[in-house]
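Enquirer: Following is a predicted model, sequence given first.
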Amino acid sequence: MTKKIICIVALLLTLPQLALAIRIKDIASFDGVRDNQLIGYGLIVGLNGTGDSDQTKFPVQSLANVLERMGITVNRDDIKVKNVAAVMVTAELPPFSKQGTRVDVLVSSLGDAKSLAGGTLLMTPLKGADGQVYAVAQGGLLTNSFSYGGQAATAQKNHPTAGRIPNGALVERELPNVLADRSQLRLNLHQPDFTTATRIARAVNEQFKAGVASCNDPGSVVISLPDAYQGRVVEFVADMERLEVRPDNPAKVVLNERTGTIVIGENVRIDTVAVSHGNLTLLIKETPRVSQPQPLSRTGETVVVPRTGIKVSEESGGLAVLREGASIGDVVRALNALGVTPRDLIGILQAIKAAGAMQAELSVI
């Protein structure tokens, strides 16, 4: 019976650690394994008179070039169409994408088109930062919007000059495999931290029973491929990224004065400080009245009589004492007892930081 009680107590003590543990794949990624941005210039056709106007020159030039490549010679000055719009096409090329893989593309108008709804994107090469073509986009555009109107009124829903083509791009060039035939890998943390990097290295070494992981800076962990996994990099990565560690974050308070949003980290601590809160409201209201003579009277004139109402009110303030080492829960309960609003709380937290009583980083966005 005693052994069962000891086991239960030990399990309960480990529950907080397990609850906060996060997989390595969710807090870090391998060097070189990332998305790549693609961009291209194209034409949308099939618009119902909502394309670029004649004042936009480059869509006409692009249309003339397309027709010439198809064996149709036209005079650019004679082209006057409103069913064509010039667009920029962007996409994200995932890592390890193979030829024939399809990816989504985003299409945005370049000219003065009113709407791209119902249009079709012509074949558009998508290039990377190195100038090479990695994918080709084409297909019908979805905007989930509409825009209609006349001379006196218009009706619009969502944003009609930008849209998406699901699976609209076909990968034509593969990226090199950055993990092939490597004996050493580098794991980059999404949020660099000395403690988190050390915990990752310790977890990897304990799992594979060898000193294969080391960290030279808080942003990355260098991992040597164990002998048992030589030539099996993918299997090693699959086994390693499932390991769970408990990340550590610095104490931080984030304030957004525009929206009144406040985010306070778990590790924020407050030294002993007293906080008082009270508001003074002054209301001045002008209510002029008009004095005029009686109906059908022969004398008198209309006079505007000014009248000003002044009201001063002051909310009863309170004084709350926050003890040294108070946690975020203690701070919130104490300030809520004063009846402060989120915008008032922003000013109070800034004042506590200015007094040197907050042991945390204060970030205003």
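Expert: Right, received. Where do you want to start?
Enquirer: C-alpha only now, for contacts and for neighbours.
Expert: Fine.
Enquirer: what's the single longest helix in the chain?
Expert: For the chain, the helix with the greatest residue count under DSSP state H is helix 2-20.
Enquirer: Endpoints of stretch 185-203, how far apart?
Expert: End-to-end distance of stretch 185-203 (CA to CA, to the nearest Å): 16 Å.
Enquirer: mind listing what's buried in that stretch?
Expert: 185-189, 192-194, 196-203 (16 or more other CA atoms under 10 Å).
Enquirer: quick check, nearest of those to residue 349?
Expert: Distance to residue 349 across those (CA to CA) is lowest for residue 193, with 25.2 Å.
Enquirer: Look up how far residue 279 lies from the closest one.
Expert: Residue 193 is 41 Å from residue 279, by CA to CA.
Enquirer: also this one, for the comparison:
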Amino acid sequence: MKIKSLFISLLLLSVVLSSSAVAQRLKDIANIQGVRTNQLVGYGLVVGLPGTGEKTRYTEQTFKTMLKNFGINLPESVRPKVKNVAVVAVHAEMPAFIKPGQTIDVTVSSIGEAKSLRGGSLLQTFLKGVDGNVYAIAQGSLVVSGFSAEGLDGSQVIMNTPTVGRIPAGAMVERGVTSPFNNGDHLTFNLRRADFSTAKRTADAINDLLGPGIARALDASSIQVNAPRDASHRVSFLATLENIEVEPADESAKVIVNSRTGTIVVGQNVKLLPAAVTHGGLTVTIAEATQVSQPNPLAGGETVVTNDSTIDANLSDNRMFMFDPGTSLDELVRAVNLVGAAPSDVLAILEALKMAGALHGELIII
């Protein structure tokens, strides 16, 4: 295969970061410890479906339980036809500082054999937290973007996902979550990407604004800051802190390879030590052709079928190239492109360079 065709098949994605990091607000690179969302989940019934529900044992049991709560008791031998009903899992995220009486969005997903939730309504469903307490109650009509249609011959057309829907503002919060925001004499910021240099720069930026000793880096991720005890003063204090600009440190040198898609991402700080690489491939093509030998009718011979095999071997004429000390990302990408390597070949080259100790950076294969 020629170098040009190999080059076309190459999928090399190189990410070149700016040589000087851009300053970012503290709110964009860190979270306040203890201030977070909480996951809620529940189990309920969606009713009013146009025959796209399900008829399973647990659907019938859930339906009977619901009727029993309203004082209607069905005999055990009765199996209600509930094709317009589906059992669903309901989940939501409760933001920090949300108060009882406020609403949150919920997502409703079928957990049975229902073909579609389109047109259905969720009945009152309790949403519980990890501690087993009920924090919100969900109910309402579903918004389903998916669509499905099925013919009598079994053919089916499905667009998006008809078995998942949402209810905007579909859950009413009944209980709040206690936050440690107003507790103690200090607050802790947790960096979203742990780095010792960034932690130190964050503490220095806060101390430069508020005075020495106000902030201190506890580790590569956490920065502890002295804060006022009064709630209103603490809010104003945080409003000032979260807008402080910090220049994050450069990331460590990494090469990330996705072996399934052939995507290769090379960080800016990746360097190469002196190394020589050659890339070449032997392409062997075997073509089979069938030939029929038909003798003269008066010769008394027999018809013979023979196979004619053609084998062609092509050795690509690729040259060896050499990396000088401290070769940068641009030079690495240019050299690989000149070779015309396919993604699998690029991965082999990177692995060989790493094993040879010539790749200055971490090679991560996902």
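Expert: Noted; the coordinates are in hand. Being a predicted model, the structure only gives us computed values, none of them experimental.
Enquirer: List the contacts of the residue of structure 2 most remote from its centre.
Expert: Most distant from the centre of structure 2: residue 298, at 75.7 Å, with distances by CA atoms, centre = their mean. With contact taken as CA atoms under 8 Å, 6 or more residues apart in numbering, residue 298 of structure 2 is in contact with no other residue.
Enquirer: sec struct for it, please.
Expert: State at residue 298 of structure 2, reduced to three classes by DSSP: H, G, I helix; E, B strand; the rest coil: coil.
Enquirer: same question, the one 3 residues further on
Expert: When classified by three-state DSSP, residue 301 of structure 2 comes out as coil.
Enquirer: residues near it, how many?
Expert: 11 (other CA atoms under 10 Å).
Enquirer: can you map out the strands along the stretch 101-250 of structure 2?
Expert: 103-110, 121-128, 134-141, 147-150, 156-159, 164-173, 186-191, 215-217, 222-226, 245-246 (DSSP state E, counting those that start in this stretch).
Enquirer: Could you export those strands as CSV, including distance to residue 333 of structure 2?
Expert: Putting those into CSV (distance: least, CA to CA, whole Å) gives the following:
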stretch, distance to residue 333 of structure 2
strand 103-110, 45
strand 121-128, 52
strand 134-141, 54
strand 147-150, 45
strand 156-159, 41
strand 164-173, 44
strand 186-191, 32
strand 215-217, 38
strand 222-226, 37
strand 245-246, 31
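Enquirer: which stretch among the ones you listed comes nearest residue 344 of structure 2?
Expert: Between residue 344 of structure 2 and these, the shortest gap by CA to CA is with strand 156-159, which sits at 34.8 Å.
Enquirer: The closest one aligns to what range in structure 1?
Expert: Here strand 156-159 of structure 2 aligns to structure 1 at residues 154-157, judged by TM-score structural alignment.
Enquirer: what does that stretch rub up against?
Expert: Outside of stretch 154-157 of structure 1, the residues within contact range by CA under 8 Å, 6+ apart are 145, 146, 147, 148, 149.
Enquirer: of these, buried ones?
Expert: 145, 146, 147.
Enquirer: OK, contacts around the equivalent of residue 320 of structure 1 over in structure 2?
Expert: Matched by TM-score structural alignment, residue 320 of structure 1 corresponds to residue 321 in structure 2. Contacts for residue 321 of structure 2 (CA under 8 Å, 6+ apart) come out as 276, 277, 278, 335.
Enquirer: which residue lines up with residue 34 of structure 2 in structure 1?
Expert: Aligning on TM-score structural alignment places residue 34 of structure 2 opposite residue 32 in structure 1.
Enquirer: In which helix or strand does that match reside?
Expert: Assigned by DSSP states H and E, residue 32 of structure 1 belongs to no helix or strand.
Enquirer: Pull the contacting residues for it.
Expert: Neighbour list for residue 32 of structure 1: residue 178 [criterion: CA under 8 Å, 6+ apart].
Enquirer: cool, and residue 49 of structure 2?
Expert: Going by CA under 8 Å, 6+ apart, residue 49 of structure 2 touches 83, 84, 85, 116, 117, 118, 119, 120.
Enquirer: cutoff 7 Å now
Expert: 84, 85, 117, 118, 119, 120 (CA atoms under 7 Å, 6 or more residues apart in numbering).
Enquirer: ditto for residue 205 of structure 1
Expert: Contact analysis of residue 205 of structure 1 by CA under 7 Å, 6+ apart lists 211, 212, 213.
Enquirer: Which among those residues count as buried?
Expert: 212, 213.
Enquirer: for the counterpart of residue 102 of structure 1 in structure 2, what are its contacts?
Expert: By TM-score structural alignment, residue 102 of structure 1 lines up with residue 103 in structure 2. Taking CA under 7 Å, 6+ apart, we find residue 103 of structure 2 in contact with 169, 170, 171, 172, 173.
Enquirer: Top of these by number of neighbours, please.
Expert: In terms of neighbour count, residue 171 stands highest of the contacts of residue 103 of structure 2 at 26 neighbours, by other CA under 10 Å.
Enquirer: residues contacting that one?
Expert: Counting by CA under 7 Å, 6+ apart, residue 171 of structure 2 touches 103, 104, 105, 106, 136, 137, 138, 139.
Enquirer: can I assume the second one is in contact with residue 174?
Expert: In other words, residue 104 of structure 2. No - the criterion here is CA atoms under 7 Å, and residue 104 of structure 2 misses it with residue 174 at 11.1 Å.
Enquirer: between these two, who's got more neighbours?
Expert: Ranked by neighbour count (other CA under 10 Å), residue 104 of structure 2 and residue 174 place residue 104 first, with 20 against 15.
Enquirer: Which residue is the nearest non-sequential neighbour of the more buried one?
Expert: Excluding its sequence neighbours, the residue lying closest to residue 104 of structure 2 (CA to CA, 6 or more residues apart in numbering) is residue 169, at 4.7 Å.
Enquirer: give the contact list for the one you found.
Expert: Contacts of residue 169 of structure 2 (CA under 7 Å, 6+ apart): 103, 104, 105.
Enquirer: could you redo the last one with a cut-off of 10 Å?
Expert: For residue 169 of structure 2, the residues meeting the contact criterion (CA atoms under 10 Å, 6 or more residues apart in numbering) are 102, 103, 104, 105, 106, 138, 139, 140.
Enquirer: Export those as JSON lines, with columns for distance to residue 163 of structure 2.
Expert: Below are those laid out as JSON lines (distance: CA to CA, whole Å):
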{"residue": "102", "distance to residue 163 of structure 2": "27"}
{"residue": "103", "distance to residue 163 of structure 2": "23"}
{"residue": "104", "distance to residue 163 of structure 2": "21"}
{"residue": "105", "distance to residue 163 of structure 2": "17"}
{"residue": "106", "distance to residue 163 of structure 2": "14"}
{"residue": "138", "distance to residue 163 of structure 2": "18"}
{"residue": "139", "distance to residue 163 of structure 2": "17"}
{"residue": "140", "distance to residue 163 of structure 2": "16"}
